[in-house]
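1. Predicted coordinates and the sequence they were generated for:
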Amino acid sequence: MAARSDVFGARGTLETARGPAVVYRLRRLEDQGLASIDRLPFSLRILLENLLRHVDGYVVRPEDVEALARWKPGAEPREIAFMPARVVLQDFTGVPAAVDLAAMRSAMKRMGGDPKKINPLIPVDLVIDHSVQVDLFGTQYAFLGNVEKEFERNRERYALLRWAQKAFDNFRVVPPGTGIVHQVNLEYLASVVQLREQGGEVAAFPDTLVGTDSHTTMINGLGVLGWGVGGIEAEAVMLGQPYSMLIPEVVGVRLTGRLPEGATATDLVLRVTEMLRKKGVVGKFVEYFGPGLSTLSLPDRATLANMSPEYGATMGFFPVDDETLAYLRGTGREEEQVRLVERYCKEQGLFRTDGSPDPQYSDVLELDMSTVEPSLAGPRRPQDRVPLGQVKTSFQKALAESFGRSGNGHAAPAGSDPASAAGSEAGAAANGSDNGRLSDGAVAIAAITSCTNTSNPSVMVGAGILARKAVERGLRVKPYVKTSMAPGSRVVTDYLQAAGLLPYLEALRFHVVGYGCTTCIGNSGQLPEASAKQVEEGNLVVAAVLSGNRNFEGRINPLVKANYLASPPLVIAYALAGRMDVDLATDPLGYDPNGRPVYLKEIWPTQEEIRETIDRTLRPEIFRNRYGQVFEGDERWKGLPVPKGDLYEWDAASTYIQEPPFFVDMPLDPPAPADIRSARALAVLGDSITTDHISPAGAIAKDGPAGRYLQERGVGVADFNTYGSRRGNHEVMMRGTFANIRLRNLLAPGTEGGWTRHLPDGKVMTLYDAAVAYRQEGVPLVVLAGREYGTGSSRDWAAKGPYLLGVQAAIAESFERIHRSNLIGMGILPLQFLPGESRESLGLDGTELYDIEGIAGDLQPGATLSVQARRGDGSEVRFQVTARIDTPVELESYRNGGILQAVLRKLL
């Protein structure tokens, strides 16, 4: 990289507790008439500082700075290079990243280069948080038992991470049982402003990052610029490559009023998610402003920022203000760091006050927070908000229309009224006379889980107070409900214990089952045997209620079809009621031992009760004590073997870690991209296909291709673990691609799961087996899809898997941001139907042969390509598509067959 150049004269110094620090002052651009800093969105000011500090005439050019400084709503998109200060990983995405880096070292050695060139050049923190499963629940032993099982299952993966921690510079690992990456980031890792030695001098600059989890955006609540990227992109950033992006549109959300009594931050974020999904903010920054900001605590802001992927935005940003400083102090940060944040942000125009002028935005939406009401979202998508009083009728309607049931374990008769579907038996069950028997609508899982809400003391304390009041009234959770509580950090348990609330949660069987991402990622564990048997025998539609951010089909548990997001207090409420087809606004939760009804409104905590408890129990010392030895780990962690050496020793017998084929036999010069000829469709999919549909993270079916692979290698079904934990083995992952049990491939009508038709013979088989057959026949593959293809989690295996199956292009009506870039990162071409066109409008059913022309030669970002679809009867359909390669850097990645191949060739 070329040396930095101070062409704008912005370089100066700032006095800090460590002495003078180099800063690049944004006001110098204003002095030169290039910018009106106060009119720029705060998020773009931070991005502007990043460009200003990295001007070198090559990666960042002076004209890039000028273009961003002069940004106005409606400005032409322009490519810029963002240089994040650090990277955060979680283990589901971090293990494959470590595997890829190890594989790049092996390839570098084979090709005669220096393996140590493959090394993170910026700080990387990996938090092991996605591997604990809820095997045990409802007992004091649950946490210790689940951790023990976690280490048994994941010993090989953890040994790899221990090797990475030793072999790579700038690579830290937070051991299992500590917390969820985003909450650890919020409470400890993030500094808001960094002081770092660079080239023999100390520099001060905003803390920025990218992470391999889509909910990296939680840190936006702290005024830190960062978002989720694919693991492939994160690895390139680690290796010193810029993150290429277009200057985004910034949508302002003006908040007024304050949350009313009875409403929570969860209810607010579900309202915002619904609102912004309807608006359409994919690929845009969202920034919150307005007088309502001063009524929101920082954890409330973090809750809103966390769910940016659910409402489709790249970020959901909150500027630094007095509440930010109070949070930093409250979580035990050093006073000199808090003063640095205040001084730097005020001097750079990055500090918000109630009197700050409103920035200009591409568009503005308004929300009066006093109109927010208690709500859930479901049964399949986070944006499908349902007010609490409408949950009963909404579920009954979904039961009939989406699941084809009338309630109580019966198929819905043709023409039946969904509003009366639950029947008298469901009412009896709601009143506690079900004797443990399950029927449609039963709550099978109730989980207080996910960083979205467990990072927020107000909803966690609220859940504890509700639990106390419920126990005092003699209520108990229904016996068939699998309950769990998985806080995002150990601090949560500390303050719940100090408040005297933990025993009441445990009395309702909400024991701590682990400190990590459990039910929300699909690590809910198996249902109790009796419940599972009833669900399978009756093909029942049972529900999960979780305080998470994702409720996509097939994600939470294979046997649970209806999934609802809710605040932690409402999770407990539905565990007490035991059913979805009750109206908690009017119906009793249950009955006390004397037969008197108990209503939700009678035990709901007041805002004053919550505030008083938090003020009494939450102290900076709790955070300092918990994070003082955050990288140490327990005796299990310390006792793991640590492989030595700069090169990882691959074990051919391992079913967890294998060298991926991405760099094996990679030529020094990439072959020129070619047009795609006579391709077959491997899958024809509808709208809102998630990365969970493409590459599930949860249970591995014993009779599927991945399950058969493991059994052939002596792995018992009980030891399968999950797809998420097997991401270090490409053989498992490619067999699990498109293996979600709820996937509906229109090429194989009447099936559900990973099935397709092999063409032209029409034989129905698994997608993996069909891909193998097509590879042997030399047939390239494409995928057809509708709107929002690749929505949901940041998941590089949703691109790696299709690549290994032979998919060369995905043709969709629209793409989710992270998945689109992941496809390019693996050398798969994302192609978008022209506006107003779709597979249906063009009459395509996926049985055609596809020729895609315009790839060979001078392919450019945003190019229009021609597609010819030839039917079996000799007729054909011609149409055009847009190549969703948006920047020259993305084009370079595609031409190299992937972003990591491009990086490896550069380093060679």
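-> On my side now, so go ahead. Residues are numbered from 1 along each chain as shown.
2. Every contact and neighbour count from this point should use C-alpha atoms.
-> Noted.
3. now the longest helix anywhere in the chain: how far from the chain's centre is it?
-> The longest helix of the chain (DSSP state H) is helix 142-167. Computed by C-alpha atoms, centre = their mean, to the nearest Å, the separation of helix 142-167 from the middle of its chain amounts to 22 Å.
4. Can you spell out which helices and strands pack onto it?
-> Judged by 3 or more C-alpha pairs under 8 Å, 6 or more residues apart in numbering; DSSP states H and E, the packing partners of helix 142-167 are helix 91-110, strand 171-174.
5. Of these, which stretch is the most buried?
-> helix 91-110 (a mean of 23; mean count of other C-alpha atoms under 10 Å).
6. circling back: can you list the helices and strands packed on helix 142-167 in TSV and add distance to Pro888?
-> As requested, those are exported to TSV (distance: least, C-alpha to C-alpha, whole Å):
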stretch	distance to Pro888
helix 91-110	24
strand 171-174	30
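7. mind checking which of the ones you listed is nearest Glu853?
-> With C-alpha to C-alpha as the measure, helix 91-110 is the member of the helices and strands packed on helix 142-167 nearest Glu853 (31.9 Å).
8. got another, please set it beside the one above:
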Amino acid sequence: MANPFDRILKNTQIGEENFQFYSLPDLNDGRYDKLPFSIRVLLESAVRNCDNFQVKEKDVENILNWQDNQNQDVEIPFKPARVILQDFTGVPAVVDFAAMRDAVKALGGDPSVINPVCPADLVIDHSVQVDVSRRQDALKENHKLEMERNKERFQFLKWGAKAFKNLTIVPPGTGIVHQVNLEYLARAVFNTDGMLYPDSLVGTDSHTTMINGLGVVGWGVGGIEAEAVMLGQSISMVLPKVIGYKLTGKMTGMATSTDAVLTITKHLRQIGVVGKFVEFFGPGVSELSIADRATISNMCPEYGATIGYFPVDGQSIVYLRQTGRSEKKLEYIEKYLKEMKMFRNYSNPDEDPIFSQVIELNLSDVVSCVSGPKRPHDRVSVSDMKADFQQCLDNKVGFKGFHISAEKQCKESQFTFNNENFTLKHGSVVIAAITSCTNTSNPSVMLGAGLLAKNAVECGLNVAPYIKTSLSPGSGVVTYYLRESGVLDPLAKLGFDLVGYGCMTCIGNSGPLSDPVAAAIEQEDLVVCGVLSGNRNFEGRIHPLTRANYLASPPLVVAYALAGTVNIDFEKEPIGKSTDGKDIYLRDIWPTREQVQEVERKHVLPAMFSEVYDRLQQGSPAWNALDTPDSMLYPWDEKSTYIKSPPFFLRMAKEVPSMESIQNAAVLLNLGDSVTTDHISPAGSIARNSPAARYLAGRGLIPREFNSYGSRRGNDAVMARGTFANIRLVNKFIGKAAPKTVYISSGETMDVFDASERYLMEGRHLIVLAGKDYGSGSSRDWAAKGPWILGIKAVICESFERIHRSNLIGMGIVPLQYIDGQSTESLGLTGKESYTITIPSDLKPGDLVDVTLDNGRSFTVKARFDTDVELTYFKHGGILQYMIRKMIVGQ
């Protein structure tokens, strides 16, 4: 359909080129000038994509009327400009696209039409771990092990890079997805055949928000939403409230951007910003570099907001120039954003929009701090660290407690490492990692760590050899400027050798501790520590033996490694002794802000970014040596336990199937409130007594080869067997936490997957009963894909988490909601009945449908198809089936 907003389509010449764009100021609507800058991006997308099917004129009006609608739970469509994936979450997306090609061919169509419609970039960064550290060859050896472990997955992804248009695969060893996004992939403004529009994206990693620091709207989603966007579809979202976070002043003393973000994270967690946008403004923003802003935006999932947004300003343009974007691009980026009133002057309060709420932070109040020992928002100032850790030992077990008795707090473990004797105590540091996307994008804190190391080495200080130290930057550019500024060698002398370019210690890929250290910890059950420059430190995440983990700036990671303990007051106690026996305090070796800025000006150069990213597509010799087929269709290997063709399109026909009722369905699970996607979707290690383990063992694998569910997300047989396999799942049929259910036909208790197989052999449909907030938590594609494979046709609950409801529809599962005030309990349902759900052929969004039980009783539920688009997807059997038929018709 013609776009009703073509009346504001504007032509302009920039340089020697002609461009078009939808000029929002030409709407001549006074509400536009008061909109938060982040909402203006949503509005532009709605205007440009208005077709009165996916995006309607009413949606545009709803966004324009944000000030009134922000409190009304108004749903709007959003079509991002691109998608970004990492390898753990990207593999199943590429598997689905490969299977879609097979389906198109089977239906007599041209499989080459199946490609991402929306540009998609996949960065391989989650598969490398710190197996080798404190050695000059650590980088080489860790990359070698990464390639060996992940050969099948990487071969498949390399095939995808060649086979699909509009899909870019960034090889392993390049960097962390979010830093590569910031330095290289971000467009700021898209130019598609002369049409200009703001860069925006969704990504299959929660820390996608890091790109908000460069003025790009984007956030993390589940795999099904990402695939929908890749196929040109919009995603549905609630028009959010926007919290204005005003920054004033400038940071002083030893404070870094990491300290600012930990302060902001705690502050916003206390306020409560879940489901909201946070938009930063005020004169203090001008004091922050783009890397500083990106550090703050990266932690958005930790303070709970959807985005943490910094609109584009002059510094954004400087950063784009520094990272190698051409002057031609910079010219149209700046001019377009200024024409659209999307370019900010943070020092001009007249440009400040209206916000839902305004909160303020003076950056001069930020002090040096860490967060821990178990959550990112539990901020502790460095000056209070010793007292706080002592309190954690005393406190009852919880987020801030370990409940260690006074007698046991004195326990020590002696051990021998490399023929030297050492002692571990509570608070001893055993892992110190400069790692993750949060900080390694930021030259100021990375150079700060390097200069601190240089000063420490010159004083004769060293790090105990048993501490597992590592340096895993987000991109090769970091190595360049660390080497050029002369601080890479001092870092290595303290044990911070380069171990890899990827998401390592922060996601738990810290690798093993040495046997003597592990034994010493376990001998006295010590609360030992990891210190890392990451963004997450949840219990058990970093390493099973580090019960306390603290997030810190890279300089503080070095400092605590030098001290060997977190149980220290740096203001009063020396960090070590110089070669001549003099006490050295942290303040003696801490570089000044001016020293760091001077080194950064001299050694962080545009040529570094250009050189690193010019080599991006070349890949490593090991990557280039991978054999991959040249075929358009993927030649599935039936023996593979990593990559498998999914069953989503079996028996699919060209014609849209008729709507069918659900007949004589059995209840697979009878669940309560707040069942999360973590309860549903497979994650973590594969338990040895699980259906997935039995499947892998049946294919000749031994337990140490099982790997994790994350690494096997491209194999539906493994993932289906891990669905509802969470040991904390509470099924009313069982009455306690267990990944079990009751097979109603016989009354036997068994694994959920085994019961589903029994029902499927009987030819019975399956449903799930649940309470409030079904599907809450992180959006996970396998939380909808897994139930579909198990044979679940519908979920009946009191309320759904919004995105999970959408994902169920995307897989062809009916979301049904009890009438207000009703529930499984109030209706007297045991779950042992048989259920027939009547789905009329003329079903409309929001209609009521009848449920009849085999005992003659019946009740009514609401079909939670909220839009015509959702109902269209469902009629086709799911969004992927809809796209296949749409593309065949278009041939």
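-> Great, that's in hand. As the structure is a prediction and not an experimental result, all values here were calculated from the model.
9. against structure 2, where does the longest helix of structure 1 fall?
-> Across structure 2, the stretch matching helix 142-167 of structure 1 (TM-score structural alignment) is residues 138-163.
10. Quick check: the spatially most distant residue from the centre of structure 2 vs Cys459 of structure 2, distance?
-> Of all residues in structure 2, the one whose C-alpha sits farthest from the chain's mean C-alpha position, using C-alpha atoms, centre = their mean, is Asp580 at 48.5 Å. Going from Asp580 of structure 2 to Cys459 of structure 2 by C-alpha to C-alpha, to the nearest Å gives 9 Å.
11. What ranges does the stretch 151-300 of structure 2 have for its strands?
-> Taking DSSP state E, counting those that start in this stretch, the strands of the stretch 151-300 of structure 2 run over residues 167-170, 189-192, 195-198, 200-203, 217-220, 235-238, 242-248, 277-281.
12. Show me what Asp96 of structure 2 lines up with in structure 1.
-> In structure 1, the residue paired with Asp96 of structure 2 is Asp100, using TM-score structural alignment.
13. Identify the residues contacting the residue lying closest to its match once chain neighbours are set aside.
-> Nearest-residue entry for Asp100 of structure 1: Pro660, 7.3 Å, with adjacent residues in sequence omitted and distances by C-alpha to C-alpha, 6 or more residues apart in numbering. By C-alpha atoms under 8 Å, 6 or more residues apart in numbering, the residues touching Pro660 of structure 1 are 99-100, 103, 729-730.
14. and if you look at Tyr634 of structure 2?
-> Tyr634 of structure 2 makes contacts with 98, 159, as judged by C-alpha under 8 Å, 6+ apart.
15. And for Leu328 of structure 1?
-> Under the criterion of C-alpha under 8 Å, 6+ apart, the contact partners of Leu328 of structure 1 comprise Val338.
16. which SS class is it?
-> Assigned with DSSP: H, G, I helix; E, B strand; the rest coil, Leu328 of structure 1 falls in the helix class.
17. Trace it over to structure 2, please.
-> Under the alignment defined by TM-score structural alignment, Leu328 of structure 1 is paired with Leu320 of structure 2.
18. Thr371 of structure 1 now?
-> Taking TM-score structural alignment, Thr371 of structure 1 has Asp365 as its aligned residue in structure 2.
19. Quick one: neighbours of that match, just the number.
-> Burial measure for Asp365 of structure 2: 14 neighbouring residues, criterion other C-alpha atoms under 10 Å.
20. if I read this right, it contacts Met251, doesn't it?
-> Yes. Here Asp365 of structure 2 lies in contact with Met251, judged by C-alpha atoms under 8 Å, at a distance of 7.5 Å.
21. how near is Val238 of structure 2 to Met230 of structure 2?
-> Separation of Val238 of structure 2 from Met230 of structure 2 (C-alpha to C-alpha): 21 Å.
22. More neighbours: which of those two?
-> More neighbours surround Met230 than the other of Val238 of structure 2 and Met230, with 26 against 17 (other C-alpha under 10 Å).
23. What lines up with the more buried one in structure 1?
-> Under TM-score structural alignment, Met230 of structure 2 pairs with Met238 in structure 1.
24. Please tell me how far Thr454 of structure 1 sits from Glu373 of structure 1.
-> Shown here: Thr454 of structure 1 relative to Glu373 of structure 1, a distance of 20 Å by C-alpha to C-alpha.
25. out of the two, which sits in the more crowded spot?
-> Counted by other C-alpha under 10 Å, Thr454 of structure 1 and Glu373 do not tie: Thr454 has more neighbours, with 27 against 21.
26. what's the counterpart of the more buried one in structure 2?
-> Matched by TM-score structural alignment, Thr454 of structure 1 corresponds to Thr440 in structure 2.
27. wait, what's in contact with that match?
-> Contacts for Thr440 of structure 2 were tallied using C-alpha under 8 Å, 6+ apart; they are 434, 446, 473-475, 478.
28. for Val558 of structure 2, same thing?
-> By C-alpha under 8 Å, 6+ apart, the contact set of Val558 of structure 2 is 432, 449, 452-453.
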